[in-house]
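Chemist: show me the folded form of this:
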Amino acid sequence: MKLRVAGVVILCAILMLNIIFTQYMVHQYYYENYVNTLIFGGLNILLFPVSIYVYKKTKDVKA
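Modeler: Okay, the predicted model is just below:
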């Protein structure tokens, strides 16, 4: 698999994790589990620099 295709797959996986973490965060907030809400919010924030790194690595690859 080419690196560009692998990068797109990784970015899709990161997006899916972002959606899942946001969903869990809202669910935990609704049931007043604030510690879990902060954990999933922190995981969402940590995924952002990872996605930027993968995007920059994928963008620099020659087709």
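
Chemist: alpha carbons only for contacts and neighbour counts from here, please
Modeler: Will do.

Chemist: identify each buried residue in the longest helix anywhere in the chain, please.
Modeler: With secondary structure taken from DSSP state H, the chain has its longest helix at helix 3-30. Buried residues in helix 3-30, counting neighbours by 16 or more other Cα atoms under 10 Å, are found at 4, 7, 10-11, 14-15, 18, 21-22, 24-26, 28.

Chemist: for it, name the packing helices and strands.
Modeler: Helices and strands touching helix 3-30, by 3 or more Cα pairs under 8 Å, 6 or more residues apart in numbering; DSSP states H and E, are helix 34-59.

Chemist: what helices or strands is the helix it packs on leaning on?
Modeler: Checking 3+ Cα pairs under 8 Å, 6+ apart, helix 34-59 ends up next to helix 3-30.

Chemist: this one as well, want them side by side:
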Amino acid sequence: MKRSYVGVIGLSVILLANIIFTQLMVHQFFFQNYDAVLLYMASNIILFPVAILIYKKERDKGESGYAKK
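Modeler: Next up, the predicted model:
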């Protein structure tokens, strides 16, 4: 199974963004800035399906024909 650098880098960037948004969300919640909390939460929710799409694309690209699910 060969992986492309674009998919791995894309998933890494999305993971980094999720970590940053989660940290910012906790920080803003502590200071009771709930508008920003909702914005960061929505960003995390939007990035999750994007990561799943990239993962599935990379998984299908590396599979051979007999092992495809």
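
Chemist: can you give me the TM-score here?
Modeler: Superposed pair, TM-score by TM-score structural alignment, normalised by the length of structure 1: 0.90. Supporting alignment: 62 aligned residues with a Cα RMSD of 1.7 Å.

Chemist: how about residue 2 of structure 2, what does it touch?
Modeler: By Cα atoms under 8 Å, 6 or more residues apart in numbering, the contact set of residue 2 of structure 2 is residue 62.

Chemist: rerun that using 10 Å as the cut-off
Modeler: Neighbouring residues of residue 2 of structure 2 by Cα atoms under 10 Å, 6 or more residues apart in numbering: 58-59, 61-63.

Chemist: tell me how far residue 25 of structure 1 lies from residue 4 of structure 1.
Modeler: The spacing between residue 25 of structure 1 and residue 4 of structure 1, counted by Cα to Cα, to the nearest Å, is 31 Å.

Chemist: out of the contacts of residue 2 of structure 2, which are buried?
Modeler: Buried members of the contacts of residue 2 of structure 2, counted by 16+ other Cα under 10 Å: residue 58.

Chemist: adding distance to residue 34 of structure 2, write the contacts of residue 2 of structure 2 out as JSON lines.
Modeler: Formatted as JSON lines, the contacts of residue 2 of structure 2 follow (distance: Cα to Cα, whole Å):
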{"residue": "58", "distance to residue 34 of structure 2": "36"}
{"residue": "59", "distance to residue 34 of structure 2": "38"}
{"residue": "61", "distance to residue 34 of structure 2": "41"}
{"residue": "62", "distance to residue 34 of structure 2": "42"}
{"residue": "63", "distance to residue 34 of structure 2": "44"}
